[in-house]
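Chemist: after the sequence you'll find the predicted model.
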Amino acid sequence: MPMNAADIERMIKQAIPDARVTIRDLAGDGDHYAAEVVSESFRGKTRVQQHQMVYQALEGNMGGALHALALQTNAPD
């Protein structure tokens, strides 16, 4: 069963409370999303570390309920 955007946003915010999260459904099928996540907790971390934090927040749903996630992460300006 596909994940919905609200569930993805909730899971990310639960793991990274200060995150500003924007989710877009890329294909309208509930399987392909783009996410922009901005958090102070990303400051000083590599892009790979930032993405790992988001994937960890999704609790193993990547590749299962969530087929594809185009991810953009940043620390606030």
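Modeler: Yep, that arrived.

Chemist: okay, CA-based contacts and neighbour counts for the rest of this
Modeler: Will do.

Chemist: what about the strands in this structure?
Modeler: Secondary structure of the chain (DSSP state E): strands at 20-25, 32-38, 68-74.

Chemist: here comes the other one, which I'd like you to weigh against the first:
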Amino acid sequence: MSEAMIEQIRQRLTEALAPTVLEIADEGHRHVGHAGEGKGHFHVRIASAAFAGQLPLKRHRMIYAALEGLMDNGIHALSIDATP
């Protein structure tokens, strides 16, 4: 499932934000036994011109908007590094 979810995340972020850098890591192995049973924990490193002039909170909101419907439906937790 994680490979399919990574591909969905990649597709959504690419369409919405045209990133110049996009790395997605499944970090579920680091959360086994925690809420979500270690499934659906991801880390995104993304750079996009769409983030220029935006505060970090706005960048995160843009990412969450692009992933609408996947949060709590495949994505349990998401850590983000977002730069212009």
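Modeler: Here it is on my side, so go on. Just so it is clear, the model here is predicted, and its values are computed rather than measured.

Chemist: give me the TM-score for these two chains.
Modeler: Comparison of the two superposed chains (TM-score structural alignment, normalised by the length of the first structure) gives a TM-score of 0.83, and 75 aligned residues with a Cα RMSD of 1.9 Å.

Chemist: ok, back up a step: winner for burial among the strands of the first structure?
Modeler: strand 32-38 (a mean of 20; mean count of other Cα atoms under 10 Å).

Chemist: what's the angle from that one to strand 20-25?
Modeler: Strand 32-38 of the first structure and strand 20-25 are oriented at 170 degrees to each other (axes from the mean of the first three to the mean of the last three Cα atoms, to 10 degrees).

Chemist: average offset between strand 32-38 of the first structure and the second structure?
Modeler: By mean Cα distance after the TM-score superposition for the first structure, the fitted strand 32-38 of the first structure averages 0.5 Å away from its aligned residues in the second structure.

Chemist: by contact count, what packs against that strand?
Modeler: Counting by 3 or more Cα pairs under 8 Å, 6 or more residues apart in numbering; DSSP states H and E, the packing neighbours recorded for strand 32-38 of the first structure are strand 20-25, strand 68-74.

Chemist: what range in the second structure matches that strand?
Modeler: Under TM-score structural alignment, strand 32-38 of the first structure corresponds to residues 41-47 of the second structure.

Chemist: in the first structure, what stretch matches stretch 9-16 of the second structure?
Modeler: With TM-score structural alignment as the criterion, stretch 9-16 of the second structure aligns to 8-15.

Chemist: could you do stretch 63-81 of the second structure as well?
Modeler: Counting by TM-score structural alignment, stretch 63-81 of the second structure pairs with residues 54-72 of the first structure.

Chemist: list the buried residues of the matching stretch.
Modeler: For stretch 54-72 of the first structure, burial by neighbour count (16 or more other Cα atoms under 10 Å) applies to 54, 55, 57, 58, 66, 69.
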